[in-house]
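1. sequence first, predicted model second:
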Amino acid sequence: MYKLKQNRVRASIIGAGYIADWHADALKATSGVDLVAVCDRSASAATAMADARGIKAYTDVNEMLAANVCDAVHVLTPPDSHKGLTQACLRAGVHCFVEKPVALSSDDTREMADTAKETGKVLGFGHNFLGIPGYQRLKKDISDGKLGRIANVEINWQFPLGPLRSGPFGLWLMQETCNLLLELGPHPYAFAVDLFGPLDIISLDVGKFITMPEGGTRPQSWRILARAGDVDVTLNLSLVETYDDRSVVVRGSSGMARLDYANDVLTKQFDNTSDIVLNPLVKQLSHGGSHVMVGLANFTKQLVSLNRKSPYALSFQGAFKAFYTAIREDKPLDVRFAPDAGIEVMQAIEDTLDLLPPEAPLERPTGTPEPDVLVIGGTGFIGRELTRQLVAMGRDVRVLSRGKNGPFDDISDHVELFSASLSDPESLDRAMQGIRTVYHLGKSLDATWEAALKNDVGVTVAIAEAAQRAGVERFVYTGTIASYDMSDPNAVITETTGFAEDMTDRNLYARSKAECESQLTQMYLDHGLPLVIARPGIVVGAGGPLQHWGIGRWHGAGAVRIWGRGKHNLPFVLNADIAKGLILMAETDAAVGQSFNLIGDPMLSARGYFDAIHKAQNARIKVVSGNLTMFYLTDGVKFFLKKNVLRRKGISRPSLADWKSRAHFAQFDNAHPKQVLGWEPQANEDSFVEDAITKANLFGF
């Protein structure tokens, strides 16, 4: 085996998406490991992560492997690329830790395992929840016989899957029904296999189907009955807006244990020998005491670690500890994360999918689109509605998309999915060919102002320059009302209301969008860019999320801490009305050089909105007022710790006025888009509630 320098392992990450930050943080907490590089086909994504972590960025895996910069890689790309990447890395002499699902079939998983044996490298699979401390205690209790003879286990993954209702729909996860179980199934299946061995799948029941934008359906509830030896196994998956229950419940002859693995809480119940009167009290006190002890322990752990030891973080740390211990000490990998267990998990998922009812194939229309409209951000909430309205008007649309699949399969004869690098002028020029109107609805999610200047402002300017080179007739940019100072309840905002000259004390999103507007406006003044700026309000409607962060900070589907007291009117607007406004901006010559705040007529406060949800859906959501000064002070403590303890670079702290702006205290006058564009947003409150709540399928069923 390769001798590691000073017994330290050089690790690299392949895939700079959301999960990469969790891996990077866990690697930082893993003894004997140095994160040295990140590789992603997107140069901007790779560079952003590399700059934030002080590591090397690559856009080509072969180049990274040839540079011999790492001893181990974490494969975090879409699952359909796992097999090829993993085998290439193993054959290059690099150990591999692969995120779940490790592959698309049990055969592919076996091939990966065979390659690891041939090359003598460690191959670990990312069944990370098996790494939390509570699970290890549960496993030991079962092994020691403390729960007695085990009769059955119920494993739950009951957690909302927002993309099923609000996108993005181009994700691998969304492309086929089987991908849902391939992506989410490894969590519950891994528990069952690790505790009781290979699973014999008995039955599958699916329900709560949701219709996708292109017309197909996806089940949101899965109930699988299985058996492992003489243990009955039930696996439940629920993906609607439901109370979070990610748990393993084990019932034995001597007791019952429940592991809440999302929160690392293990509680146990046993019979007691008290008399018939005291027995109920003693039993419940024992059960309650168990919760209190675990809760205090977890609270203390997260407090002293600055939340670096949250249950989710600990799950990765536990898995990585096992993986890198096997590498550094040249010994077999812990069975929880080893290939044999991964093969059993994938085989059980495959056996389950064999029971999935066949789906009727979708009929794709024939015909080749001839687009003259380009929508950047067309697979997002507003972009989907805009694209469909344009098609309904007889227009063909080009949508910039990373993937080949999207939410427009049913209108593919009028919508062209086009892959282009937003940082490559030649690629943008190709995207602009034949285009008369450009809608730029895109945005980047950045952690520092430097990254925002590059990935949001810089990209926006590059798109506008490409549009001018192509001679487009209209360039419509979507900014945000968040760029305004909305902290004054007595203020009335119109399009003549300016942004602050100094935006350095604003949140990055508001500041970045304002800078984009400033740069584009200068291009209009200096070079005649046919610019129109739209600033949508709080957008609601079909395809939008229940847990809308423009209203408050959510704590699950059933509880929200609203920004402020929530008694003043909020700038709500229907998504369909936003799309109509954007179309009018392209059709109205007088709109060029102007900006429009697309805000519906004043109707509902935050509390009124949730009252309407209760009335229309019989779902009472717990609504708590949020003290904005406390939000600001708490954020200040976090900022201090991130900057001075965690040594995060380039971070900024929003001001108190910025936090108050999140409550949208200021009111808006929407007369300007009505007068110039002839825009008519929904003005009837009952009809608004019908579209925003009743027909919006907020809960998924």
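-> Received, thanks.
2. switch to C-alpha atoms for all contacts and neighbour counts from now on
-> Will do.
3. neighbours of Lys513, how many?
-> Number of residues near Lys513 (other Cα atoms under 10 Å) recorded here: 24.
4. residues in contact with Asp230?
-> Ala151 (Cα atoms under 8 Å, 6 or more residues apart in numbering).
5. do you know how far the nearest residue to Leu531 once chain neighbours are set aside is from Glu587?
-> Nearest residue to Leu531, sequence neighbours excluded (Cα to Cα, 6 or more residues apart in numbering): Phe475, at 4.8 Å. Remark: distance between Phe475 and Glu587 (Cα to Cα, to the nearest Å) = 11 Å.
6. okay, those two: which has more neighbours?
-> Phe475 (24 against 14).
7. just to revisit the earlier point, wasn't the residue nearest to Leu531 part of a strand?
-> Yes: counting by DSSP: H, G, I helix; E, B strand; the rest coil, Phe475 falls inside a strand.
8. where's it relative to Glu385, distance?
-> In this view, Phe475 and Glu385 are 18 Å apart by Cα to Cα.
9. kindly report the same for Asp577.
-> Asp577 is 10 Å from Glu385, by Cα to Cα.
10. so for the two, which sits in the more crowded spot?
-> Asp577 (24 against 21).
11. which residues does the residue nearest to Leu531 contact?
-> Thr437, Val438, Tyr439, His440, Ala464, Ala467, Leu529, Pro530, Leu531, Val532, Ala586.
12. I figured the fifth one hits Leu520, correct?
-> Right, Ala464. Yes: Ala464 is within contact range of Leu520, at 7.5 Å (criterion: Cα atoms under 8 Å).
13. what do those two both touch?
-> Common neighbours of Ala464 and Leu520 (Cα under 8 Å, 6+ apart) are Leu529.
14. now the contacts of Phe475 as a markdown table including distance to Ser81 and neighbour count?
-> Below are the contacts of Phe475 laid out as a markdown table (distance: Cα to Cα, whole Å; neighbours: other Cα atoms under 10 Å):
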| residue | distance to Ser81 | neighbour count |
| --- | --- | --- |
| Thr437 | 35 | 24 |
| Val438 | 33 | 25 |
| Tyr439 | 32 | 24 |
| His440 | 30 | 21 |
| Ala464 | 34 | 25 |
| Ala467 | 34 | 26 |
| Leu529 | 41 | 23 |
| Pro530 | 42 | 26 |
| Leu531 | 40 | 25 |
| Val532 | 41 | 27 |
| Ala586 | 40 | 23 |
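15. second structure follows, compare the two:
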Amino acid sequence: MSQTIRVGLIGAGYIASWHADALRATEGVTLSAVCDVSLGAAQALADGFGGQVFTSVDALIDSGTCDAVHILTPPHLHHDIAVQCLQGGLHVLVEKPVAESADQTRAIEAAAQAAGKRFHAGHNFLGMPSYLRLKDMLTRGELGRVSSAEIAWTFPLAPLRSGPYGLWLLREPKNLLLELGPHLMAFAVDLFGTPEIVHTALSHHVALPGDDRRPQGWRILARAGGVDVTFTISLVEVMDDRSVTLRGSTARARFDLSADTLIVDRDNASDLVINPLRRQMDKSWQHLREALRNAGTQLRSLNAKSPYGLSFRGMNAGVYDALRRDRPADPRFSGASAVTVMQALDDALALLPEDALTPAAPAVQTRKPKPTAMVIGGTGFIGRALTRRLVADGRDVRVLSRGRHGPFPDLPDSVETVGVSLRDRAALTEAMKGIDVVFNLAKSMDKTWDDALRNDVAVATGIAEAAMDAGVRRLIYTGTIASYDMSDPTRKITEDTGFPADMSDRNIYARSKAECERQLLRLHATRGLPLVIARPGIVVGAGGPLQHWGIGRWHGAGAVRIWGHGHNILPFVLIDDVADGLVRMIDADAAVGQSFNLVGDRMLSGRGYFDAIHRSLGARIRVSSGNLYAFYASDAVKYALKKYALRRPGVIRPSLADWKSRAHFSPFVNDKPKEMLGWTPEPERDRFIEKAITDANLFGI
């Protein structure tokens, strides 16, 4: 193997940046290529980490720029791409799940053997420093004879309750286990050997659109190497517990993989009075040691070595050190281990009745939809509710999405989902032919202003121009109330309030949406764009998340720091009321060229909202006030580190007024949509709480 291994990334989604960052920190490795069907996504990743850009695997292989690749595409593509790359002479590391079955995994390993190349599994958590300490203790016998182990992944999976529903992991019930199970099963295989699965049970089912049920709880019992192993997966809104606990005759050890800590509970030989004190003191010192070690790591690395990031670095070190030195593959990440892991998951699925793994059949289409409305962003929270409201009103709807899997399997006669690039004006224009009204709910969460101009502002104006080209009668654009300066509690906000003239010191999302509105209003004034602007408030209700960042900064499902003191009334609005307001804009001719703040009647403060959750659902969430001056000061330190120490381009520092605006101190007046649109948001407090909280399935239980 060459001294420096050239690695390419196939797939430029969220996980790719973690791989790229870890590769940059791995000795003897360089990132030489990025491949994605989206040229923009590939280029954006390459701009940050380097590498030649490709849009096809064939082109990447033919270029000769790589010795190995990391395959980071959706799992249903893993097998074919892995085999193609192995046959093309490349080593492969495949993100978990490496395939959709053990048979597919064996086929990848067979292709690696035939090609004389290596197939590695992306079981990154096996590379965490504290896990290696745990494994070393087990090997040295410091835990005694281990009789049982509990391996848990209890962490909320919001898409199960609030979407997006087109993700691979939600297409079939088994995909949830295939997505998360490899993490857990890889620990058991590495520590104890091949598991024998003896029991599998499901719980806490939730209904996806179309009454397609998915389990949120999985319990698997197994034996491996003489050890009883319990695997627990819980995806409801639960306190984070991702851990490996080993119970031995000498000690009990708990590895927390979300924090990269290891705590060992040991017996001692003191008398009965001192014994429990010593035992608790020992654990206390360990907790302090782990906390200081982690804090030191983060300070020295300027937060570049998070536990999750360290897991990828550890994995890369194990994979590429052996490859560079021409040594046998690290068993933790070998193809043989991947086969064992996937076989155990297949065995667990085989113990379930067939109907538990069968997705609900989509409704049979009896006619082809004839859309007169288009929803861009129709798979999101507001988009889903709006689409269903349009159908209820008798309209057929065309939903624009990145793929063809939309959250409307029960509406095949009325909803069609089409995949069109929002940057392709010609394709957008073609998709809008015959469409009467277009709702643009799209948004882009960018880190720099240049990215926002490219990904949000340019896209919004491109959609508007396509709508004019296609002769659309009405374009309804959703901005955000976040664009207002809401820092002054004495100033009431109406649609005439206006945004600050200079928004360069605002957060990028608020600034970008305001710029979108400015550009669209210019098109209305100069070219007659039939525009209406809607700015929803803090939207709540069925299909929305528990951990709503419009209210505060969340620290898991059980704790939130409210923006500000939390006693001022917040601009809540029910999701059904937002959909109603948007629909009313279609035929209100007087609304053209106007903007409307869709904010409900004054109901609850932030603290009142969480008190209502406690009273309605019996769940007390730990609520703390958020000192906005402290947030501002902390952000100033982060800004300085990012700009001057890490030298990241395009970093901004939001103003104090921007931080205060997150608390929504300024009250809203909602008279305009009521008078011009006939809009009537829920006026009764008890009914509001029922719809926003009681019936919203916030915890998934």
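-> Nice, I can see it. Just so it is clear, the structure is predicted and the values come from calculations on it, not from any experiment.
16. ok, back up a step: please identify which pair of the contacts of Phe475 of the first structure lies farthest apart.
-> Ala464 and Ala586 (15.3 Å; Cα to Cα).
17. look up how far Ser414 of the second structure lies from Ala102 of the second structure.
-> Distance from Ala102 of the second structure to Ser414 of the second structure, by Cα to Cα: 39 Å.
18. one more: Gly40 of the second structure?
-> 32 Å.
19. the two: which has the busier surroundings?
-> Ranked by neighbour count (other Cα under 10 Å), Gly40 of the second structure and Ser414 place Ser414 first, with 24 against 14.
20. what's the closest non-adjacent residue to that one?
-> Asp396 (4.5 Å).
21. contacting residues for that neighbour?
-> Pro369, Lys370, Pro371, Thr372, Ala373, Leu390, Asp413, Ser414, Val415.
22. now with 6 Å, please.
-> For Asp396 of the second structure, the contacting residues are Pro369, Lys370, Pro371, Thr372, Ser414, Val415, by Cα atoms under 6 Å, 6 or more residues apart in numbering.
23. need the contact list for the fourth one.
-> Neighbour list for Thr372 of the second structure: Asp396, Ile435, Asp436 [criterion: Cα under 6 Å, 6+ apart].
24. give the aligned equivalent of the first one in the first structure.
-> It refers to Asp396 of the second structure. Alignment note (TM-score structural alignment): Asp396 of the second structure maps to Asp396 of the first structure.
25. same deal with Arg266 of the second structure?
-> That one, Arg266 of the second structure, aligns with Phe270 by TM-score structural alignment.
26. that match: neighbour count?
-> Phe270 of the first structure, neighbours per other Cα under 10 Å, totals 16.
27. name the nearest residue to it, ignoring sequence neighbours.
-> Gly255 is the one closest to Phe270 of the first structure (Cα to Cα, 6+ apart), at 4.5 Å.
28. distance of the counterpart of the one you found in the second structure relative to Val69 of the second structure?
-> Using TM-score structural alignment, the equivalent of Gly255 of the first structure in the second structure is Ala251. Shown here: Ala251 of the second structure relative to Val69 of the second structure, a distance of 41 Å by Cα to Cα.
29. look at these two and report which has more neighbours.
-> Neighbours around Ala251 of the second structure and Val69, counted as other Cα under 10 Å, are more numerous at Val69. The numbers are 26 against 17.
30. list the contacts for that one?
-> Counting by Cα under 6 Å, 6+ apart, Val69 of the second structure makes contact with Val7, Gly8, Leu9, Val92.
31. aligned partner of it in the first structure?
-> Checking TM-score structural alignment: Val69 of the second structure goes with Val73.
32. what do you get for Glu179 of the second structure?
-> Checking TM-score structural alignment: Glu179 of the second structure goes with Glu183.
33. how near is its match to Val206 of the first structure?
-> For Glu183 of the first structure relative to Val206 of the first structure (Cα to Cα), the value is 16 Å.
34. Leu35 of the first structure now?
-> 42 Å.
35. and those two? Which one has more around it.
-> More crowded of Leu35 of the first structure and Val206, by other Cα under 10 Å: Leu35, with 22 against 16.
36. distance of the corresponding residue of the first structure for Phe192 of the second structure relative to Lys139 of the first structure?
-> Counting by TM-score structural alignment, Phe192 of the second structure lines up with Phe196 in the first structure. Per Cα to Cα, Phe196 of the first structure is found 10 Å from Lys139 of the first structure.
37. which one's more surrounded, these two?
-> Phe196 (18 against 14).
38. counterpart of Met281 of the second structure in the first structure?
-> Using TM-score structural alignment, Met281 of the second structure pairs with Leu285 in the first structure.
39. quick one: what helix or strand has that match in it?
-> Here Leu285 of the first structure sits within helix 279-304, counting by DSSP states H and E.
40. so what touches whichever strand or helix holds Ala464 of the second structure?
-> Here Ala464 of the second structure sits within helix 458-470, counting by DSSP H and E. Helix 458-470 of the second structure has contacts (Cα under 6 Å, 6+ apart) with Arg425, Thr429, Met432, Lys433.
41. what about 7 Å?
-> Contact with helix 458-470 of the second structure is made by Leu422, Arg423, Arg425, Leu428, Thr429, Met432, Lys433, Cys516, Gln519, Leu520, Leu529, as judged by Cα atoms under 7 Å, 6 or more residues apart in numbering.
42. ok so, going back, the match of Val69 of the second structure: which element?
-> Using DSSP H and E, the element containing Val73 of the first structure is strand 72-75.
43. what's the answer for Val438 of the first structure, then?
-> Using DSSP H and E, the element containing Val438 of the first structure is strand 437-440.
44. average offset of the next helix or strand after that strand relative to the second structure?
-> Sequence order places helix 449-452 as the next helix or strand after strand 437-440 of the first structure, per DSSP H and E. Superposed on the second structure, helix 449-452 of the first structure shows a mean distance of 1.1 Å to its aligned residues (mean Cα distance after the TM-score superposition for the first structure).
45. tell me, helix 449-452 of the first structure lands on which residues of the second structure?
-> Mapping helix 449-452 of the first structure onto the second structure (TM-score structural alignment) gives residues 449-452.
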